[in-house]
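Novice: Sequence first, predicted coordinates after that:
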Amino acid sequence: MRDEWKDTIILTWRCCLLSLRNPDTLLTSVMLPGLMMALFVFLFGTLIQIEDMAYVDYIVPGVLLQCVGQCSSTTSVMVCREVRTGMAGRLCILPIRRSSYLHGHVLEALIRNLITSVIVLIVAVILGYCPAFDPGGWLLALALLICVILVFSWLAIIVGLLARSEEGASALSALAIILPYLSSGFVPAAAMPGPLAFFAQVQPLTPIIEVMRGALLGLSADPRMIMLAFGWCALLFIGFRLCGNRLLRHALSTQ
C-alpha cells in the first residue's frame, strides 16, 4: 500500500508538470473560469431575477461545477494522448500498480480544479458575492466539491480511454460541460420548460448545487438533500472508477 501511494504521488507530480507546460491548461484552468464568472454576472445578472437572492450569489455553485466539467476535458485529452502514443503502456510495464497511473491523473485533476475553484470564488467576491462565514457550511461545500471533482475526473478518464483521437476526447467531454447548464445552477428548475425542468429536477447535479449554494450562503440544508447529493457522488464515483480501471486493462492488452 505504501509503494502504491508513493507511485501515485510521483505520477501526480508528473501530470502536474505536464499541465504546467500545456498552454491549453493555462487557458481552461486559470483564465476561463474567471471570464465565465464575469460573463454570467454581467450578461444575465440584470435579466434573470432570483427571489430574495442576488444573481451572483445564486450562480456561484453552478459556475464552479461548470468549470470542473470544462477542466475535465484536459484530463480526457491527456489520457487519450498517452494511451494512443503508447506512453501509458510504457509507464504501466514499470514495477508500479496500474491503478497508480490513473490515480495520478485524478489527483492532478483534483489539484487543478481546486485552484480553479479558488479563482472563481475570488472573481465572484470581486463581483459582489457575499458568502457566509460558517466553517461547517464551507466544509460541507468543500467536501461536495471534492466529490464532484473526483466523479468528473473518473468520467474524463473513461472518455479519454474510449476516444480514438484527442479531438474526439475533447468533443466527448462536452457532456460534462453541458450538464451544469441543465440543472438549477443558473436558473431555477421551475423556470425551465416542461421536459428540461423534469430533467433538471432528477439529474445528479441539482441536489449537489442546491446543497452547495445553501452551505456557502449559510442557509439551512435539508438532511435528505445532503444524503441525496453524497449518495449520487458515491454511486457515480464507484461506477466510473471500476469502469475506468477495466477500460485501462483492455486498452493496454490491445497494444
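Specialist: Here it is on my side, so go on.

Novice: When you work out contacts or count neighbours from here on, use the C-alpha atoms and nothing else.
Specialist: Will do.

Novice: Mind giving me the packing neighbours of the helix or strand harbouring M227?
Specialist: Using DSSP states H and E, M227 sits in helix 223-253. Judged by 3 or more CA pairs under 8 Å, 6 or more residues apart in numbering; DSSP states H and E, the packing partners of helix 223-253 are helix 135-162, helix 205-217.

Novice: how many degrees apart are the last one and helix 135-162 in direction?
Specialist: Taking axes from the mean of the first three to the mean of the last three CA atoms, to 10 degrees, helix 205-217 and helix 135-162 form an angle of 150 degrees between their directions.

Novice: could you check the angle helix 205-217 makes with the helix holding M227?
Specialist: Going by the same axes, to 10 degrees, helix 223-253 makes 120 degrees with helix 205-217.

Novice: Show the contacting residues for T12.
Specialist: T12 is in contact with H103, G104, H105, L107, E108, counting by CA atoms under 8 Å, 6 or more residues apart in numbering.

Novice: Chain neighbours aside, what residue packs nearest to the first one?
Specialist: Same thing as H103. Spatial nearest neighbour of H103, excluding adjacent residues (CA to CA, 6 or more residues apart in numbering): T8 at 6.1 Å.

Novice: Likewise for the second one?
Specialist: For G104, ignoring the flanking residues on the chain, the nearest one in space by CA to CA, 6+ apart is T12 at 4.0 Å.

Novice: Now the helix or strand harbouring that neighbour: buried residues?
Specialist: Element membership for T12 (DSSP H and E) is helix 2-20. Applying a neighbour-count criterion of 16 or more other CA atoms under 10 Å, one finds E4, D7, T8, I9, L11, T12, W13, C15, C16, S19 buried in helix 2-20.

Novice: One more to weigh against that first structure:
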Amino acid sequence: MPLAGRSRAYWAVADCWNIVRRTLVHYRRKPVFIAWQLGFPIVSVLLYGYVFGGAMRPPGGGDGGTAADYRAYLMPGMFVTTMAFGFMSTATAVVTDAQKGVTDRFRSMPMAPSAVVTGRGVTDLLTACAELTILAATALAMGWRADGGVAATAGAFALLLWLRFALIWLGVWLGLVLPNAEAAGSLYAVAFPLTMISSIFVPTSTMPGWLGAVAAWNPLSSTASAARGLFGNEVASDGSWVQENALLMAVVWPLAVTAVCLPLAVRRFRGLSR
C-alpha cells in the first residue's frame, strides 16, 4: 500500500514505535541510564532482604519466624515498590525532553500527535517488564517462591504492570508540569513515604491505629496484598474492608489514577502549543 494511502491508525502505531526505538537506541548508546534504573531494584532487594531482614519477623510467624520467611513476605512488596518508583523515571524523561526542546520538535513534525505520549508509555512498560524479570530472578536466588500456580502468578505480574501503567500517566503529567529535571528528582520526597506508609514492608496491623488505617487505604498496599495472595505468599490483613478486598482494589485504584491523570496529561500536552 502506498504511504499516502495508509490510515491514521497505522501512522499512530508506526510513529509510536519510532519514539520507542529512539529511546531504546538512546539507552544502548548511554547504558549508564538504563543500568542504574535496572540495578537500583536489585540493590534495594538485597538491602531490605539481608541488611534489615534479620531483625524483622513475618506476619504470623511469632518468635519462630526466620529472615527467610520475612523475605518471602517482602518480595511482592519490593515488586510493588519498583513499579511505584517508576513514575519518577517517567517524569524525569518527559521533563528532560521538554526542557531540551525535543518534545516541541516532535510536535512540529508530520507525525501522529499521540505518538509522543504513547511512545513514552510503551517504553516505560517495556522497562518495567525488564525490571520485574530481573527482580524475580533475584528473588528466586534469595529463596523466594511463587506457590500460587502459573495462572495466579501471571495474574500477580499483570497487576504489577497495571499499577505501573497507571503511574505512567501520573509521570507524564508531572513531567509536563515540572520546570526541570532537578524538580523531577525531588519527587523522591513524595514516593519514599508513600511506599513506607503501606503494607509493603510490615503489616498495617503493627502500626498505630490511625497510621495503620492510612496505610491500609494506600493503593500500594492493595496491590502488595493482592500480589502476595496470588503468589501464594503470606498475606497479613488487618481485617479492614479494603484489605479483605485487596484484589478488587488493586484493579480499582490504578483505574482511578488513570481516569484522573490521563486526561490531565493529554490536556497539558495539547496546551503546550498555546
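Specialist: Noted; the coordinates are in hand. Note that the coordinates shown come from a computational prediction; the quantities given were computed from them, not determined experimentally.

Novice: Please state their TM-score.
Specialist: Once superposed, the chains reach a TM-score of 0.91 (TM-score structural alignment, normalised by the length of structure 1), with 252 aligned residues with a CA RMSD of 2.2 Å.

Novice: With secondary structure as new columns, can the contacts of T12 of structure 1 be given to me in TSV?
Specialist: Conversion of the contacts of T12 of structure 1 to TSV gives the following (DSSP: H, G, I helix; E, B strand; the rest coil):
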residue	secondary structure
H103	helix
G104	helix
H105	helix
L107	helix
E108	helix
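
Novice: Could you see which of those carry over to structure 2?
Specialist: Shared with structure 2 under both residues aligned by TM-score structural alignment, their matches' CA atoms under 8 Å, the contacts from the contacts of T12 of structure 1 are G104, H105, L107, E108.

Novice: Show me which of these is closest to G137 of structure 1.
Specialist: L107 (24.0 Å; CA to CA).

Novice: so what's that closest one up against?
Specialist: Here L107 of structure 1 is in contact with T12 (CA under 8 Å, 6+ apart).

Novice: Once you drop chain neighbours, what's closest to the residue nearest the centre of structure 2?
Specialist: When CA atoms, centre = their mean is applied to structure 2, the residue found nearest the centroid is M83 (2.1 Å). Excluding its sequence neighbours, the residue lying closest to M83 of structure 2 (CA to CA, 6+ apart) is R164, at 5.2 Å.

Novice: count of neighbours near that neighbour?
Specialist: 25 (other CA atoms under 10 Å).

Novice: Just say helix, strand or coil for the most far-flung residue of structure 1 relative to its centre.
Specialist: What lies farthest from the middle of structure 1 is P95; by CA atoms, centre = their mean that is 30.6 Å. Secondary structure, three-state DSSP: P95 of structure 1 is coil.

Novice: and it, what pairs with it in structure 2?
Specialist: In structure 2, P95 of structure 1 lines up with P110, judged by TM-score structural alignment.

Novice: Would you mind measuring from that match to N18 of structure 2?
Specialist: Using CA to CA, to the nearest Å, P110 of structure 2 is found at 13 Å from N18 of structure 2.

Novice: Please apply the same query to I168 of structure 2.
Specialist: Following CA to CA, the distance that separates I168 of structure 2 from N18 of structure 2 is 19 Å.

Novice: likewise L194 of structure 2?
Specialist: For L194 of structure 2 relative to N18 of structure 2 (CA to CA), the value is 34 Å.

Novice: if we can go back for a sec, wait, what's in contact with the match of P95 of structure 1?
Specialist: Contacts of P110 of structure 2 (CA under 8 Å, 6+ apart): none.

Novice: hang on, the earlier thing: could you redo the helices and strands packed on helix 223-253 of structure 1 as TSV and give each row distance to T25 of structure 1?
Specialist: Compiled in TSV, those are given as follows (distance: least, CA to CA, whole Å):
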stretch	distance to T25 of structure 1
helix 135-162	15
helix 205-217	24
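
Novice: Go through those and name the closest to G194 of structure 1.
Specialist: Of those, the one closest to G194 of structure 1 (CA to CA) turns out to be helix 205-217, at 16.0 Å.

Novice: what range in structure 2 does that closest one sit on?
Specialist: Using TM-score structural alignment, helix 205-217 of structure 1 pairs with 220-232 in structure 2.
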